[in-house]
Every structure is written in C-alpha cells, then in structure tokens.
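> Model the following, please.
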Amino acid sequence: MYSFSKLEGNRVKLVPLTMEHILPLFDSSRDPAIWANYPTKINTIDDMKNFVLKALEGRERKEQYPFAVFDTERDEYVGSTRFLRISEENHNLNIGSTWYSSKVWRTRVNTECKYLMLKYAFA
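Below is the predicted model:
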C-alpha cells in the first residue's frame, strides 16, 4: 500500500494538499497564462476552493494524492501537482495535473518536483 507524505528537496517542498492551501494557491495563480492550456480555469477564490475540494475527494477515494508546492527560495506556495490514476492493484500511478505560478516558470521548481515524485514512485 502506498504511504504518501511530504516530499522535500533543496528548492521545493511538496506538502499534502489541505483546505488551508486555498488562499495561498489562489494568490499564486493570478496570471491568466497559467490557465491558457490547462483543462480547469481558476478565476475566483471559489474556483480554487472547488479545485482543492475535488482533489481532496480524489485522495479520499485513493485515486490521487495532491500536493501544494512550496518554493523555499521564494518562501511561498507556487502551485500544485499530484500523483493520480493510482492503482495499487497494478502497482502503478501517473504524475500530473500540475500548474505553477508564472513566477517560477523556467526555474528548477518543476524539475525538482518531478524528480522527488519519480524518486518516491520508484523507491
């Protein structure tokens, strides 16, 4: 059985998503370019609340495990990513549903997030 928890690297911490992350994630998501190619659009605080609630419901069903991404260099939350399509029976999962504040585009934030997640998945 998978036992997910916080993942920590040099630049980022992947913190299990909670309702307390709604406001900081909303604040980091104000650039409309973030949502240009994402299937969900976050325009209001209620949109972010629904995004988080849906992710937490998926975690309750053990179908996904969402994280809030904390950038230690900027000292703020900068996005979200998750393990999804989790199948313990088949010993597999996907990584995705990722978005980041445009402040951290072209930095090592995504690289380190994916490294931490792949390292965990193959441990």
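
> can we go C-alpha only for contacts and neighbour counts from here?
Will do.

> can you pull out the helices in this protein?
Secondary structure of the chain (DSSP state H): helices at 22-28, 45-60, 109-121.

> what does the last one contact?
Think helix 109-121. Applying Cα atoms under 8 Å, 6 or more residues apart in numbering, the contact partners of helix 109-121 are L7, E8, G9, R11, V12, L14, D71, F83, I95.

> Return the members of these classed as buried.
Among these, the ones that count as buried by 16 or more other Cα atoms under 10 Å are L7, E8, R11, V12, L14, D71, F83, I95.

> which one of those residues is nearest A55?
Nearest to A55 among these is F83, at 10.6 Å by Cα to Cα.

> Could you name whichever residue is most remote from the centre of this protein?
E89 (23.7 Å; Cα atoms, centre = their mean).

> ok, now how distant is that one from Y65?
16 Å (Cα to Cα, to the nearest Å).

> for H21, same thing?
Using Cα to Cα, we find H21 at a distance of 15 Å from Y65.

> For stretch 81-96, which outside residues touch it?
With Cα under 8 Å, 6+ apart, stretch 81-96 has contacts from 1-2, 62-69, 97-99, 114, 117.

> now the end-to-end length of that stretch.
Terminal-residue distance, stretch 81-96 (Cα to Cα): 6 Å.

> run this one through as well so I can compare:
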Amino acid sequence: MWIKQQELVGRFVTLEPLAESHIEPLQKAVADGEPRKLWFAHVPAVNQMADYVAEAIAAATHGDVPYAVRSTATGEIVGTTRYYNVDAPNRRALIGYTWYADCAKRTPVNTECKLLLLAHLFEQLNAIAAEFRTHYFNRASRAAIERLGAKQDGILRNHQIMENGSYRDTVVYSIIASEWLAVKANLISKLDR
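The predicted structure is shown next:
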C-alpha cells in the first residue's frame, strides 16, 4: 500500500485510523445537527453507522485510508474523512467522505484535517496531486474546498445516481504538487488566526 494506515496528529485534531470502536462515538457525532439530512451528501444515519464503518474498513483492504476525527479541545470524535481512489502508480489520491458534527463546524477542525492529509500526501509520499469531489449543489463543501486553495478542474455531469434517483453532477477540484507550498502557507495562516 502506498498510503499506510497511521495516526496523523495536529494541534486541533487527531486523525485516527477508523475502527469498530468508533461506531458509537460517530453515532453521537452524526446526531449533532443531523448532517445526514443534507440530501446531496453521503452521510449515514445513526442506525446506518455500523454498516458505514464496516464498509470503510473493508475499503481499506483496497487502498482507502479512512479516519475518525478526534477534537483535541473536547477529546470527542467529531466526524470522518479519508483518502480514497488511491492511485499509487500515479501518486495521487482523492480526499473525501468528510462530514462533521455541528459542534466542529466553524472551528479549526476541517482546516487542520486537510492540512494533515495534504502534508502527508505531498511531504511524506511525494504525491503529484490531491483531488476533491463534491455534489454540484453542495455549495458549503465547494466553498470550503476553494478556501483550501484547490482549483476547479471541471464538472462530471450525470456522474452518479443518488439514493433519491436524481443524477449527481460532480464538481472536481485538485491541488497539484507545485501549488502545495502556497496552499500549506494559507492553511497554516488560517489556523494561526
């Protein structure tokens, strides 16, 4: 495996390799603000969390690296994120499956999660690119990805069929290796404020 499962530790969060022991804390996190009610996002309901975690752990055998996000301030698990569609020969990976409890929103949590994931990719693994994808209608996610410094590559129209039968237009963003130092400086600046 190109990306190994390992803990990533920052000032505000710790990314812990996802395990069955995270099911109950993630059920509590997903109940905070009910992010699952966003029709355009893939966020599990409380009663779906065991399956969600089992599927993520199974995907790890094929190269995905799923994490539970623990807040340093509270010690609580506040969400998940992961590397997925890892392309080792081309040294690139997608970052996604990210959702947070409401208590983590408008805090340093997401900024530092992305800093840790991107630094690991570009600085330890010599990645060429990191990619992000989100639903066209997920304006909050699109804005957050753009605030990171990612650039929009395009839109995959009718890319996926949603649970409600609608078609998802997927907006694709990336950060390439030559942009990393500027992106890193931007993220660190945000965290220092």
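
> re the thing from before, show me which pair in the contacts of stretch 81-96 of the first structure is furthest apart.
Greatest spatial distance in these: M1 and W99, 27.1 Å, computed using Cα to Cα.

> ok, those two, which is more surrounded?
W99 (17 against 7; other Cα atoms under 10 Å).

> shouldn't the more buried one be in contact with A68?
No. W99 of the first structure is beyond contact range of A68, at 10.1 Å (criterion: Cα atoms under 8 Å).

> Y173 of the second structure against R133, yeah?
Yes. Counting by Cα under 8 Å, R133 is a contact partner of Y173 of the second structure at 6.2 Å.

> What ranges does the first structure have for its strands?
7-8, 12-16, 64-71, 76-87, 92-100 (DSSP state E).

> Tell me what angle the third one forms with strand 76-87.
Here the directions of strand 64-71 of the first structure and strand 76-87 differ by 160 degrees (axes from the mean of the first three to the mean of the last three Cα atoms, to 10 degrees).

> How about the last one?
Here strand 92-100 of the first structure runs at 160 degrees with respect to strand 76-87, directions being taken by the same axes, to 10 degrees.

> mind checking how far strand 92-100 of the first structure is from the chain centre?
7 Å (Cα atoms, centre = their mean, to the nearest Å).

> Check which residues of it are buried.
I95, T98, W99, Y100.

> now swap in the longest one and tell me
For strand 76-87 of the first structure, the buried set under the neighbour-count rule, 16+ other Cα under 10 Å, comprises Y77, V78, G79, S80, T81, R82, F83, L84, R85, I86.

> ok, these vs I45 of the first structure, which is closest?
G79 (14.6 Å).

> give the contact list for the closest residue to that closest one other than its chain neighbours.
Counting by Cα to Cα, 6 or more residues apart in numbering, G79 of the first structure lies nearest to Y100, which is 4.2 Å off, once chain neighbours are set aside. Y100 of the first structure is in contact with S28, S29, I34, V78, G79, S80, counting by Cα under 8 Å, 6+ apart.

> got it, and L8 of the second structure?
Applying Cα under 8 Å, 6+ apart, the residues near L8 of the second structure are T14, L15, E16, L116, L117.

> Include distance to I57 of the second structure when you put those residues into JSON lines, please.
Shown next, in JSON lines, are the contacts of L8 of the second structure (distance: Cα to Cα, whole Å):
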{"residue": "T14", "distance to I57 of the second structure": "18"}
{"residue": "L15", "distance to I57 of the second structure": "15"}
{"residue": "E16", "distance to I57 of the second structure": "13"}
{"residue": "L116", "distance to I57 of the second structure": "20"}
{"residue": "L117", "distance to I57 of the second structure": "18"}
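
> Between those, identify the one with the most neighbours.
Neighbour max across those (other Cα under 10 Å) = L15, 25 neighbours.

> surely it meets T72?
No. Counting by Cα under 8 Å, L15 of the second structure stays clear of T72, with 10.4 Å between them.

> Identify the contacts common to these two.
By Cα under 8 Å, 6+ apart, no residue touches both L15 of the second structure and T72.

> got the contact list for the aligned residue in the second structure for T72 of the first structure?
Mapped onto the second structure by TM-score structural alignment, T72 of the first structure lines up with T72. The neighbourhood of T72 of the second structure, defined by Cα under 8 Å, 6+ apart, consists of R11, F12, V13, T14.

> Map the first one onto the first structure.
In this case it means R11 of the second structure. Match for R11 of the second structure (TM-score structural alignment): N10.
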